[in-house]
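A.B. asks: My questions concern the predicted model and sequence given below.
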Amino acid sequence: MTQPDSLRLSVVVPVKNEAGNIAPLVTEIERACADLSFEVIYVDDGSSDATPAILDEVRATRPWLRVLRHGASAGQSAAVRSGVLAARGAIIATLDGDGQNDPAFIPSLLAALDEAGEGAGLAQGQRRGRKDGRFKMLQSRIANGVRGRILKDSTRDTGCGLKVFRRHVYLRLPYFDALHRFMPALVFREGYTVVHRDVIDRPRLTGTSNYGMFDRLWVGLLDLAGVWWLIRRKRATPRAVEVTAPQAEAVRDEDVGC
């Protein structure tokens, strides 16, 4: 069993009514992260199907798997935040619980973040070969195009659930519903860079989508306006240096000699 103090990576998976996708995805995550010091945190966002029972069953044989439950559905951003707050790793990887995100890309995203250095806060996956229906793909293309022009976040696909980021950077971001869709712009806002890697999209194994992608346009536009306002209102964060006792005395001595 991986000891908490040796953990580097926490994989956070938000799910709602994904009973049929849990066991196959957990197996894939285990295979992808076999060479890493990791834990997996599933956040059950108020499921009403067999998701809780399947998670309990899978967790019984995997000591590195942790399960959090929301008493009622609070949304994907809330589920991600619950997982990040509970995480023991300094680095967080997220992916959707429907199986469309391939965990095999987690190591390459982690490597991209490492190569970019401490100044990079996020490695963002960008999907190729989208498996969503034409209407959803059109929605996503429009939403990403409008967002990119307004926020200038240099990201083609912020809706991709595959992300690897530094936990302390995430905790500096303002929290709101749909935060996960605006992470590149908000990471830039905090003074960190974002790196991008293409990932391959896959078809959902079973079930139907529970979390939409800007399905209600007016909500997406309100969120976009709010993020734009946050970016415009951002001011440089001053570097604060604590004054120790000897320094304070030295300052007083200088004042006396003037």
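C.D. replies: That came through fine. Computed from a predicted structure; not experimentally measured.

A.B. asks: Could you use CA atoms for every contact and neighbour count after this?
C.D. replies: OK.

A.B. asks: give me the number of residues near R197?
C.D. replies: If you count neighbours by other Cα atoms under 10 Å, R197 ends up with 15.

A.B. asks: and the residue lying closest to it once chain neighbours are set aside, helix, strand or coil?
C.D. replies: Using Cα to Cα, 6 or more residues apart in numbering and skipping the chain neighbours, the partner closest in space to R197 is G125 (5.1 Å). Following DSSP: H, G, I helix; E, B strand; the rest coil, G125 is assigned to strand.

A.B. asks: Next up, the contacts around G125.
C.D. replies: L109, D157, C160, G161, L162, K163, H196, R197, D198, V199 (Cα atoms under 8 Å, 6 or more residues apart in numbering).

A.B. asks: Compute the number of surrounding residues for the spatially closest residue to the second one that is not a sequence neighbour.
C.D. replies: Nearest in space to D157, with sequence neighbours left out and distances taken as Cα to Cα, 6+ apart, is Q126 at 5.2 Å. The number of residues packed near Q126 is 20, by other Cα under 10 Å.

A.B. asks: Quick one: the helices in the stretch 151-258 of the chain, in order.
C.D. replies: With DSSP state H, counting those that start in this stretch as the definition, the stretch 151-258 of the chain shows helices at residue ranges 167-170, 183-189, 217-233, 245-257.

A.B. asks: returning to that earlier point: right, and the residue nearest to D157 touches H196 too?
C.D. replies: Yes: if you go by Cα atoms under 8 Å, Q126 and H196 touch, sitting 6.9 Å apart.

A.B. asks: Would you quantify the distance from the residue nearest to R197 to V84?
C.D. replies: In this view, G125 and V84 are 18 Å apart by Cα to Cα, to the nearest Å.

A.B. asks: now swap in R69 and tell me
C.D. replies: From R69 to V84 the distance is 14 Å (Cα to Cα).

A.B. asks: Next, please give the residue ranges for the strands of the stretch 51-200 of the chain.
C.D. replies: Secondary structure of the stretch 51-200 of the chain (DSSP state E, counting those that start in this stretch): strands at 65-70, 91-94, 120-128, 163-166, 193-200.

A.B. asks: Setting aside sequence neighbours, what's the nearest residue to Y211?
C.D. replies: Q76 (6.8 Å).

A.B. asks: Is it correct that the one you found is in contact with V13?
C.D. replies: No: the criterion here is Cα under 8 Å, and Q76 misses it with V13 at 9.6 Å.

A.B. asks: which residues touch R181?
C.D. replies: Going by Cα under 8 Å, 6+ apart, the list of residues near R181 reads T158, G159.

A.B. asks: putting a second one here so we can go through both:
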Amino acid sequence: MLSVVVPVHNEQDNVAPLIEEIVAALRGVTPFEMVYVDDCSGDATPARLRDLLPVHPELRVLRHLQQGGQSTAVRNGVKAARGRWIATLDGDGQNDPADIPTLLAARDAGDPATKLYAGWRVHRKDSGSKRWASKIANAIRARLLRDATPDTGCGIKLFEREAFLDLPYFDHMHRYLPALMQRAGWKTVSVPVNHRARGSGVSNYTNLHRALVGIADLRGVAWLIRRARRPVVEELQR
């Protein structure tokens, strides 16, 4: 089974259309479930999700009673997931669920040592300032972490559940999954995917917010990479 984990915060007008797209992309293609994690929304997002539960048997809904952030929502969704492999999508509708089968095909044809297939937004539909901020951040991150990943901020990813849960957890860790997977000894692959303009609502992040938290996070991840140790382990036989 594939588990599609979608974190949401104040996305009342985006939940129903995105769920319909996920169902259209996966029903009849692979067994799947959708695990929506509402991060203490202040709008009608929880009510919309509750109304959709009887409509879509694949849908499950978790809710944070206090806001925990996107990384916490993703992690809690993955912990609750029943599938061996996890696909993630941002809840704003900018990721295209039709790309999930593309990621699955890449996995099926890939190296078993590859545990993360990361979406790569080749043609982004964000504002000019957001694209430039992302380009600068990616360049700095690539120089410091050397993760050979052109776009770590893309929300659509496919990864093995067990490998993800073995990673060190911290706030904003979802932005550094390729580097963290590589630190753990796994391979990662970037796959070109579609990107769309936000259909409704406003972003929960600003460029300044991303920059301020990014500086501290980069230093922390770089420290984790420097301190990593992966000795080969063998068990003695009787």
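C.D. replies: Received, thanks. Computed from a prediction, not measured in an experiment: that's the story for all the values here.

A.B. asks: Comparing R69 and V84 of structure 1, which residue is more hemmed in?
C.D. replies: With neighbours defined as other Cα under 10 Å, R69 of structure 1 and V84 compare such that V84 has more, 24 against 18.

A.B. asks: Mind telling me what the more buried one corresponds to in structure 2?
C.D. replies: The alignment partner of V84 of structure 1 in structure 2, by TM-score structural alignment, is V78.

A.B. asks: is it true that its match touches W85?
C.D. replies: No: the criterion here is Cα under 8 Å, and V78 of structure 2 misses it with W85 at 9.3 Å.

A.B. asks: Spit out the residues that contact those two alike.
C.D. replies: The contact lists of V78 of structure 2 and W85 share R161, where a contact means Cα under 8 Å, 6+ apart.

A.B. asks: I92 of structure 1 is in contact with R167, isn't it?
C.D. replies: Yes: between I92 of structure 1 and R167 there is a contact under Cα under 8 Å: 6.0 Å.

A.B. asks: Need the overlap of contacts for those two.
C.D. replies: With Cα under 8 Å, 6+ apart as the test, I92 of structure 1 and R167 both reach V84.

A.B. asks: and those two? which has more neighbours close in?
C.D. replies: I92 (26 against 21).

A.B. asks: so how far is Q100 of structure 1 from that one?
C.D. replies: Distance from I92 of structure 1 to Q100 of structure 1, by Cα to Cα: 19 Å.

A.B. asks: How about L85 of structure 1?
C.D. replies: As defined by Cα to Cα, L85 of structure 1 lies at a distance of 25 Å from Q100 of structure 1.

A.B. asks: And for A143 of structure 1?
C.D. replies: 20 Å.

A.B. asks: Equivalent analysis for R197 of structure 1, please.
C.D. replies: On the measure of Cα to Cα, R197 of structure 1 and Q100 of structure 1 end up 16 Å apart.

A.B. asks: got it, and L109 of structure 1?
C.D. replies: 16 Å.

A.B. asks: The two: who's more crowded?
C.D. replies: L109 (25 against 22).

A.B. asks: Deepest-packed of the helices of the stretch 151-258 of structure 1, please.
C.D. replies: helix 183-189 (a mean of 22; mean count of other Cα atoms under 10 Å).

A.B. asks: In structure 2, point out the residues matching it.
C.D. replies: Counting by TM-score structural alignment, helix 183-189 of structure 1 corresponds to residues 177-183.

A.B. asks: cool, stretch 132-148 of structure 1 as well?
C.D. replies: Under TM-score structural alignment, the match for stretch 132-148 of structure 1 is residues 126-142.

A.B. asks: Would you mark the buried spots in that stretch?
C.D. replies: Residues of stretch 126-142 of structure 2 classed as buried: S134, A137, N138, R141, A142 (neighbour count, 16 or more other Cα atoms under 10 Å).

A.B. asks: picking up where we left off before, now render the helices of the stretch 151-258 of structure 1 as CSV, adding distance to A116 of structure 1.
C.D. replies: Putting these into CSV (distance: least, Cα to Cα, whole Å) gives the following:
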stretch, distance to A116 of structure 1
helix 167-170, 15
helix 183-189, 14
helix 217-233, 23
helix 245-257, 36
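
A.B. asks: Just tell me which of the ones you listed ends up closest to A53 of structure 1.
C.D. replies: The closest of the helices of the stretch 151-258 of structure 1 to A53 of structure 1 is helix 167-170. By Cα to Cα, the value is 29.2 Å.

A.B. asks: Specify, as a residue range, where the closest one falls in structure 2.
C.D. replies: The aligned range for helix 167-170 of structure 1 is 161-164, by TM-score structural alignment.

A.B. asks: Give me the mean distance between the matching stretch and structure 1.
C.D. replies: In the superposition with structure 1, the average deviation recorded for stretch 161-164 of structure 2 is 0.5 Å (mean Cα distance after the TM-score superposition for structure 1).

A.B. asks: what sits up against that stretch?
C.D. replies: Contacts for stretch 161-164 of structure 2 (Cα under 8 Å, 6+ apart): V78, G83, R84, W85, I86, K115, M181.

A.B. asks: Could you dump those residues into CSV with distance to D13 of structure 2 added?
C.D. replies: Below are those laid out as CSV (distance: Cα to Cα, whole Å):
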residue, distance to D13 of structure 2
V78, 24
G83, 27
R84, 30
W85, 28
I86, 24
K115, 33
M181, 34
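
A.B. asks: Out of those residues, which comes closest to G128 of structure 2?
C.D. replies: Checking those one by one against G128 of structure 2 (Cα to Cα), the nearest turns out to be M181, at 30.2 Å.

A.B. asks: Please verify my assumption that that closest one contacts K115.
C.D. replies: Yes: judged on Cα under 8 Å, M181 of structure 2 makes contact with K115 at a distance of 7.5 Å.

A.B. asks: Would you mind listing the residues touching both of those two?
C.D. replies: What both M181 of structure 2 and K115 touch, as defined by Cα under 8 Å, 6+ apart, is the set A163, K187, T188.

A.B. asks: residues near the last one, how many?
C.D. replies: For T188 of structure 2, the count of nearby residues is 23 (other Cα under 10 Å).

A.B. asks: got the contact list for the counterpart of D96 of structure 1 in structure 2?
C.D. replies: Counting by TM-score structural alignment, D96 of structure 1 lines up with D90 in structure 2. Neighbouring residues of D90 of structure 2 by Cα under 8 Å, 6+ apart: V6, P7, V8, G155, I156.
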